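**Student:** Sharing a model that was predicted from the sequence below.
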Amino acid sequence: AQTVDLSAVGAPVVVLPGPVALAAQATTTLPVWVSGPVPGPFSFSVNGVSQETGATDGDSAVLHVVGEKQVDVAITPASASGGVASPIPYTVTVTNLGTVADSYALSVIVPANWSYELTANNVPVTGLTLTPYLFNSADLSLVVTSPAGAAPGGYPLSVTAVSTSHADVSDTDNATAVLTTLGVDIAILPTAQTVLNPGDPGSWQVQVTNMGSVGDTYGLASAGIFAPYATFTPDTVTLAPGASQTVQLDTTPLYFPLAQTYQLHAIATSATDAQVQDADQTPVTFLGSVNVDVAWDPPEQLVDEIIPVSYILVITNTGNLPTTYDIAGAFGLLQAQVIPNVITLAAHDSANLLVTVIPPDYGVYTFDGTATAGSVSDSDTALLEVAEPTVIQLQTGATGVPDAAPTLWGGLFALLLAATWLTFRRRRVVKTH
């Protein structure tokens, strides 16, 4: 017989029993408790040493810590009211309460013949992946809609999240949709995509229908980039149950949109209950436009000596596409620094080009700056006036004092006339395109 001392080596925490007494040729099985501090693989060894002979032996193993997996689902509000055939919105929050990243399959249960949309950033979702701890939750949008003719009352709905790696990790939350006697439907006509040029007005027909069982009045509004520029005529409608009315939706010219597709929204809201509303949208595509504006800053300057004078040539991309412009200047007798021959600007961007001119002599000079992109061009004219100094001589009479006063007053009057002449000599250049 002999007594064996046990010891462990490795990263995880290993709890071993005390010395083990063994009879000759005997075998025994002992419990060993092993735990890892964080998810991941941990290797360890258990070694035995005989107290009597010093003989040793050992073996190794690997502990895989998978971490805790847990998920939570919450629907807010727990109860929401809405109209018949009108959307009822909720927020679904899915939270990873575990210690490792996990993916979840999402499912929604609504009453028979109801429809729903579960989206993240307006994109439909059926699942998601969440990290633990920081950024471990996601808010999803859930919109449920009853069928036309549904009876008023409360209807149950639920959302479930199930771990795709461990089906026993799941959570479900329940909510209630309360249908009232109200309801509304709105539709933009035509449903086909509209194409506009920048600066074009838009026009659509919008049909509003009372889906409820009582009469109601609805306010109409838009959303998105078109909201400040959209007008409904009329902007409120009063309808009996089941009745419809078509109204006009117009948008004023928009110059700022880029060459891409935007959504035009129309929203109808019950005057009786603001939670009862419906919305529709249609795509509107703006075509590409190339344009440019050129301006000198300042447009004119007056100096009284022959010196270098600086101006700013402002080039603005007034189109909605990135555009490359050829830049040219016509300076006449003026010496001018070389300005860039080509410049590329993003849509609605501008560039300020420093231009310094040197006049050869006193006088009035005009010069031009031009930007061109294909068949599109714009130019502006600036003015530089170099005023020649006015020399005024004052003379006194031969006898001194008697003749000096009239001559002095005459000199001052001449100075005033010279200043007036310089003021009216300045000329402004009118910019034309």
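**Tutor:** Looks like it arrived, so ask away.

**Student:** contacts and neighbour counts: CA atoms only from here.
**Tutor:** Noted.

**Student:** which helices and strands does the helix or strand hosting Q245 pack with?
**Tutor:** Using DSSP states H and E, Q245 maps to strand 244-251. Other elements packing on strand 244-251 under the criterion 3 or more Cα pairs under 8 Å, 6 or more residues apart in numbering; DSSP states H and E are strand 202-210, strand 230-233.

**Student:** Next one for the comparison:
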Amino acid sequence: MQIKSEGNAVDLTYSDQDNEFRQEIRLWLESNLAGRFARLRGLGGSGREHEAFEERLEWNRHLAAHGWSCVSWPKEHGGRGLSLQQQVIFHEEYARANAPARVNHLGEELLGPTLIAFGSPEQQARFLPRIIAVEDLWCQGYSEPGAGSDLASVATKARLEDGKWIIDGQKVWTSLAHTANWCFVIARTEAGSRKHQGLSYLLVPMDQDGVEIKPILQLTGTSEFNEVFFDGAQTDADLVVGEPGGGWSVAMGTLGFERGVSTLAQQISFQGELQVIIDLARSNGAINDPLIQDKIVQAHMGLDMLRMHGLRTLSGEQGIEASITKLLWAPWHRSLGELAMAVAGSSALTVSRAPYELDELQALYLFSRADTLYGGSDEIQRNVIAERVLGLPKEARV
């Protein structure tokens, strides 16, 4: 497949080498998602991150032992050095195999590429091999009670004392903090600084007395998100990525990595969810409702559009990729959850097992209500596009 465009068209043809690689990863997944790993298929998705965590950790380490961890990283940093086309194929085949959600996404897809781009040789040597081997698990310390999508309002502070950064503040909506042993934290390190000035990007160990983690109980009955309190937490002076006070550009780099090739795999997962809904509609007769039929067709069309946009984004044609992509997939997926409940009908109102065990579609619906909020709210994305692309006047800020 050539991910390039001529005018408004994107060339979607596959080369023989692409097809050979697809067959390689497809066969490997088929033969390895067997035995003790067979039961992990489909586990650990959104709203179900608690499922078989230790077993999925073992699976991730199995991937790493066979060279299927951090596949996009350059070979000189321990990765597989896959081309962009091969990365797309890997993520698509992983999703098509219904392989379990990986537990090291934040390290592999976010922090690792950030360290490769901005980290010191010492930081790379210390942390990259442990991410590849799935020995360290990371979480992201960005959002705060008063700084959700607006990172320029970060209030968590850090100061240097005796060769240590001393950190005080609170983070919220921190995904998987309860399973992570490290956190990359945005903190204000220059007294009196405002907005994006004076922020630093710190690497902070979670297993210490100055860190308290409080899980947030969600509608799904699980706690993927957490509050994290730093009260005199410490990290070494050299564990700042980039220059002290220059963390804004590093943080923006991380956000760019967040919405890369793996979003195409996300769409394959969406396709699987849509198929579950269609199968249910056929089995319970909802497929005969013209309104349901229309919504299913609209969902199919929307999913095709998401894929085409994703490939076009990878071709480099879009200048504001992250915001546009988020505005496309988040409301589509939220609508998919609503479609699931419409197809399920009255059975959606009762849990499958007491006291609160949700089925797959109930978890999809409840978790997807937050899609337009986390990872940068839709309102913020629209402001970014309006101000930075369309050149409209900036929103009034108090």
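**Tutor:** Received, thanks. Computed from a prediction, not measured in an experiment: that's the story for all the values here.

**Student:** For the two chains, what TM-score is obtained?
**Tutor:** Aligned and superposed, the two chains score 0.20 in TM-score terms (TM-score structural alignment, normalised by the length of structure 2); 127 aligned residues with a Cα RMSD of 6.6 Å.

**Student:** re earlier: which of the helices and strands packed on strand 244-251 of structure 1 sits most buried?
**Tutor:** For these, the largest average neighbour count (mean count of other Cα atoms under 10 Å) is found in strand 202-210, namely a mean of 20.

**Student:** what packs against it?
**Tutor:** Applying 3+ Cα pairs under 8 Å, 6+ apart, one finds that strand 202-210 of structure 1 contacts strand 184-189, strand 244-251.

**Student:** can you do 10 Å?
**Tutor:** Here strand 202-210 of structure 1 touches strand 184-189, strand 194-196, strand 216-221, strand 230-233, strand 236-239, strand 244-251, strand 261-270, strand 277-286, going by 3 or more Cα pairs under 10 Å, 6 or more residues apart in numbering; DSSP states H and E.

**Student:** For the third one, list every residue counted as buried.
**Tutor:** Think strand 216-221 of structure 1. For strand 216-221 of structure 1, the neighbour count (16 or more other Cα atoms under 10 Å) marks 216-221 as buried.

**Student:** Save the residues you listed as JSON lines, and put in distance to L264 of structure 1 too.
**Tutor:** Formatted as JSON lines, these follow (distance: Cα to Cα, whole Å):
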{"residue": "D216", "distance to L264 of structure 1": "25"}
{"residue": "T217", "distance to L264 of structure 1": "23"}
{"residue": "Y218", "distance to L264 of structure 1": "19"}
{"residue": "G219", "distance to L264 of structure 1": "17"}
{"residue": "L220", "distance to L264 of structure 1": "13"}
{"residue": "A221", "distance to L264 of structure 1": "11"}
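
**Student:** re the thing from before, so for S377 of structure 1, which of the helices and strands packed on strand 244-251 of structure 1 sits nearest?
**Tutor:** Of all those, it is strand 202-210 that lies closest to S377 of structure 1, at 27.6 Å by Cα to Cα.

**Student:** quick one, strands of the stretch 201-350 of structure 2?
**Tutor:** 211-215, 226-236, 240-241 (DSSP state E, counting those that start in this stretch).

**Student:** can you redo the ones you listed as a markdown table with distance to C139 of structure 2 and mean neighbour count?
**Tutor:** Shown next, in a markdown table, are these (distance: least, Cα to Cα, whole Å; neighbours: other Cα atoms under 10 Å):
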| stretch | distance to C139 of structure 2 | mean neighbour count |
| --- | --- | --- |
| strand 211-215 | 12 | 17 |
| strand 226-236 | 10 | 20 |
| strand 240-241 | 15 | 23 |
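
**Student:** The strand holding Q245 of structure 1 versus strand 261-270: what angle between them?
**Tutor:** Relative orientation of strand 244-251 of structure 1 versus strand 261-270 (axes from the mean of the first three to the mean of the last three Cα atoms, to 10 degrees): 140 degrees.

**Student:** And for the nearest residue to L328 of structure 2 once chain neighbours are set aside, the neighbour number?
**Tutor:** Of all residues not flanking L328 of structure 2 in the chain, L306 sits nearest, at 6.9 Å (Cα to Cα, 6 or more residues apart in numbering). L306 of structure 2 is flanked by 19 other residues according to other Cα atoms under 10 Å.

**Student:** check contacts around L306 of structure 2.
**Tutor:** Counting by Cα atoms under 10 Å, 6 or more residues apart in numbering, L306 of structure 2 touches 263-264, 267, 300, 312, 325, 328-329, 332.

**Student:** Could you report the separation of it from I25 of structure 2?
**Tutor:** Per Cα to Cα, to the nearest Å, L306 of structure 2 is found 24 Å from I25 of structure 2.
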